[in-house]
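Peer 1: What would the 3D arrangement of this be:
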Amino acid sequence: MPSRPLPPPPPPESVRAWPDRESLLADRARAMGELSRLSMGASRLMLLWLMATGFAAGWGLVGGALKTFEERPDVLSAMFGVILACMGAGFLLPTGIVIGLGIRRDKVVRERLLQWSSLDRDPTTDARFRSPGLSLCWFVPSFLLCALGLWLSIVAPAQAEPGRETYTHVAVMMGLGLILWLTGLLGAAKAVSHYRWAVRLLPSSTA
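Peer 2: Model prediction:
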């Protein structure tokens, strides 16, 4: 899936050729605005949740396959279990790769955002990047996902009863809880990181 190209990093200090400070600030504002949208836009949050949902679906299918094998199936049931396992891998592998690439891309976006913001200060432009509402839109649902995932990971093994819940069932529930927790952690960490960057940027620009 093609991704939107990132703004390039600022040129090295030895080859910078802005005719005046206004030109530098204009390029800085454009790059920071684009990088902020690529990092904290609503589409990025939706993509994170979509990939986490696909990964969770794949894990659920693998769990269904393991449960089938655990029950000592006949040939037909074993074949069905293999099909479930293949379908689960079909979800897990691509979504896992996309999540990994997204984390690496976010790191590059963060580095370039820091590079552009360190070039100069512009109180008028920098004030719009604080956007606490956007950070809250990332943080609140991500925190709730963390809480739900942690609860699920703890409650599943704690409430398991011998002879009623199998080891596979407990493992699947704990895995789903871990997926929710990690997804929420990624979102919450990004929200906190962006807000801390914006808070550091503004006092220096308004001093």
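Peer 1: Going by C-alpha atoms from here, please, whenever you check contacts or count neighbours.
Peer 2: Fine.
Peer 1: Give me the distance from the longest helix along the chain to the chain's centre.
Peer 2: If you go by DSSP state H, the chain has its longest helix at helix 75-117. Distance, stretch centre to chain centre, for helix 75-117: 11 Å (CA atoms, centre = their mean, to the nearest Å).
Peer 1: Downstream of that helix, the next helix or strand is which one?
Peer 2: Per DSSP states H and E, helix 75-117 leads on to helix 123-126 as the next helix or strand towards the C-terminus.
Peer 1: What are the contacting residues of that following helix?
Peer 2: With contacts defined as CA atoms under 8 Å, 6 or more residues apart in numbering, helix 123-126 is touched by 29, 198, 201, 202, 205, 206.
Peer 1: change it to 10 Å
Peer 2: 25-26, 28-30, 32-33, 117, 198-199, 201-207 (CA atoms under 10 Å, 6 or more residues apart in numbering).
Peer 1: Same question for stretch 145-158.
Peer 2: In contact with stretch 145-158 (CA under 10 Å, 6+ apart) are residues 139-144, 165, 167, 169-188.
Peer 1: one more to put side by side:
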Amino acid sequence: MSPRPQLPPPPPPVEIRAWPDHEAMLADRAAVLGDLVRRHISVGRLALLWLCAALCAVGWSLVSAAMIALQETYDIFGAVLALILVVMGVCCVGPAVALVAVTVRRDRDIRRLLAAWGALARDPARDAGLRMPGAALAWLLMSYALCALGLYLCFAFPATDEAVKETYGLVALVMGLGTIAWVTGLMGVVKALAHRRWVMRALSGAPAPQPLFSADGGAHR
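Peer 2: I've put the predicted structure just below:
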């Protein structure tokens, strides 16, 4: 397996910047920001988040099946089956949770780099492609729908007459799936809003300071 691509470095301090002119700096800024934005808000990242949520849902379903098995069968065979199901469920949930934790930390680093590179200058022509309104809207709407579904499963379903008649294991299954959906959707909504906030601050805010390069390519002192 090939190693995961490393994040680009932050922009160098003013005193050691080696760009030959302002246009070269803008080109590097656009390339780095384009890479960071794709890593942060692409539809592929949304699919990865939902894949982790699906793996968590499978794991919780196995754990809930173990609870149901213990409720229905109290012999040694039921206990062994429940233990097997719990182990399988943990094997599904553990990697998914670990991957989400790594992704959250990586997203935090990406947002810091986005803020640092975005603050270098303003480049309206190139910045237009960094807004990615379609991808951000997909994150927001799909995550909002998943949040609504999760809240319904967590609160509305347990109060129905059907839920009262079912076993505790089934109710725990539905509420657990609802919690997974709600947390996943909330993460998506937060990321979509964070991208929108970055666009407003870095790409649509006040004009950046004057460039550090003069028209003849020399750096301003």
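Peer 1: Can you give the structural similarity as a TM-score?
Peer 2: The TM-score (TM-score structural alignment, normalised by the length of structure 1) is 0.92; 206 aligned residues with a CA RMSD of 1.8 Å.
Peer 1: Can I get the buried part of the contacts of helix 123-126 of structure 1 as one ChimeraX selection?
Peer 2: ChimeraX command restricting these to the buried ones, with burial defined by 16 or more other CA atoms under 10 Å:
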select :25,28,29,32,33,117,198,201,202
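Peer 1: before we move on, the earlier item: average offset between the longest helix of structure 1 and structure 2?
Peer 2: Overlaying structure 2 shows helix 75-117 of structure 1 at a mean distance of 0.7 Å from the equivalent residues (mean CA distance after the TM-score superposition for structure 1).
Peer 1: for that helix, packing partners?
Peer 2: helix 21-40, helix 42-70, helix 167-206 (3 or more CA pairs under 10 Å, 6 or more residues apart in numbering; DSSP states H and E).
Peer 1: in the last one, what counts as buried?
Peer 2: In other words, helix 167-206 of structure 1. Judged by neighbour count using 16+ other CA under 10 Å, the buried positions of helix 167-206 of structure 1 are 168-170, 172-188, 190-191, 194-195, 197-198, 201-202.
Peer 1: Chain neighbours aside, what residue packs nearest to residue 68 of structure 1?
Peer 2: Excluding its sequence neighbours, the residue lying closest to residue 68 of structure 1 (CA to CA, 6 or more residues apart in numbering) is residue 81, at 5.7 Å.
Peer 1: quick one, what contacts that neighbour?
Peer 2: Going by CA under 10 Å, 6+ apart, residue 81 of structure 1 touches 61, 62, 63, 64, 65, 66, 67, 68, 69, 73, 75, 87.
Peer 1: show me the contacts for the last one.
Peer 2: Spelled out, it's residue 87 of structure 1. Counting by CA under 10 Å, 6+ apart, residue 87 of structure 1 has contacts 57, 58, 59, 61, 62, 65, 81.
Peer 1: mind redoing it with 7 Å?
Peer 2: Taking CA atoms under 7 Å, 6 or more residues apart in numbering, we find residue 87 of structure 1 in contact with residue 61.
Peer 1: What residue in structure 2 is paired with it?
Peer 2: Superposed on structure 2 with TM-score structural alignment, residue 87 of structure 1 falls opposite residue 88.
Peer 1: same thing with the fourth one?
Peer 2: Structural alignment (TM-score structural alignment) places residue 64 of structure 1 against residue 65 in structure 2.
Peer 1: what's the spacing between its match and residue 155 of structure 2?
Peer 2: As for residue 65 of structure 2, its distance to residue 155 of structure 2 is 21 Å (criterion: CA to CA, to the nearest Å).
Peer 1: quick one on the thing from earlier: make CSV out of the helices and strands packed on helix 75-117 of structure 1 and add distance to residue 108 of structure 1.
Peer 2: Shown next, in CSV, are those (distance: least, CA to CA, whole Å):
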stretch, distance to residue 108 of structure 1
helix 21-40, 10
helix 42-70, 15
helix 167-206, 13
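Peer 1: that older thread, please convert the contacts of residue 81 of structure 1 to JSON lines, extending it with distance to residue 148 of structure 1.
Peer 2: Listed next are the contacts of residue 81 of structure 1 as JSON lines, based on distance: CA to CA, whole Å:
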{"residue": "61", "distance to residue 148 of structure 1": "21"}
{"residue": "62", "distance to residue 148 of structure 1": "22"}
{"residue": "63", "distance to residue 148 of structure 1": "20"}
{"residue": "64", "distance to residue 148 of structure 1": "22"}
{"residue": "65", "distance to residue 148 of structure 1": "25"}
{"residue": "66", "distance to residue 148 of structure 1": "24"}
{"residue": "67", "distance to residue 148 of structure 1": "24"}
{"residue": "68", "distance to residue 148 of structure 1": "27"}
{"residue": "69", "distance to residue 148 of structure 1": "29"}
{"residue": "73", "distance to residue 148 of structure 1": "34"}
{"residue": "75", "distance to residue 148 of structure 1": "38"}
{"residue": "87", "distance to residue 148 of structure 1": "26"}
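Peer 1: which of those residues are buried?
Peer 2: Of the contacts of residue 81 of structure 1, these count as buried by 16+ other CA under 10 Å: 61, 62, 63, 64, 65, 66, 67, 68, 69, 87.
Peer 1: of all those residues, which comes closest to residue 1 of structure 1?
Peer 2: Residue 1 of structure 1 has its nearest neighbour among these in residue 87, at 20.4 Å by CA to CA.
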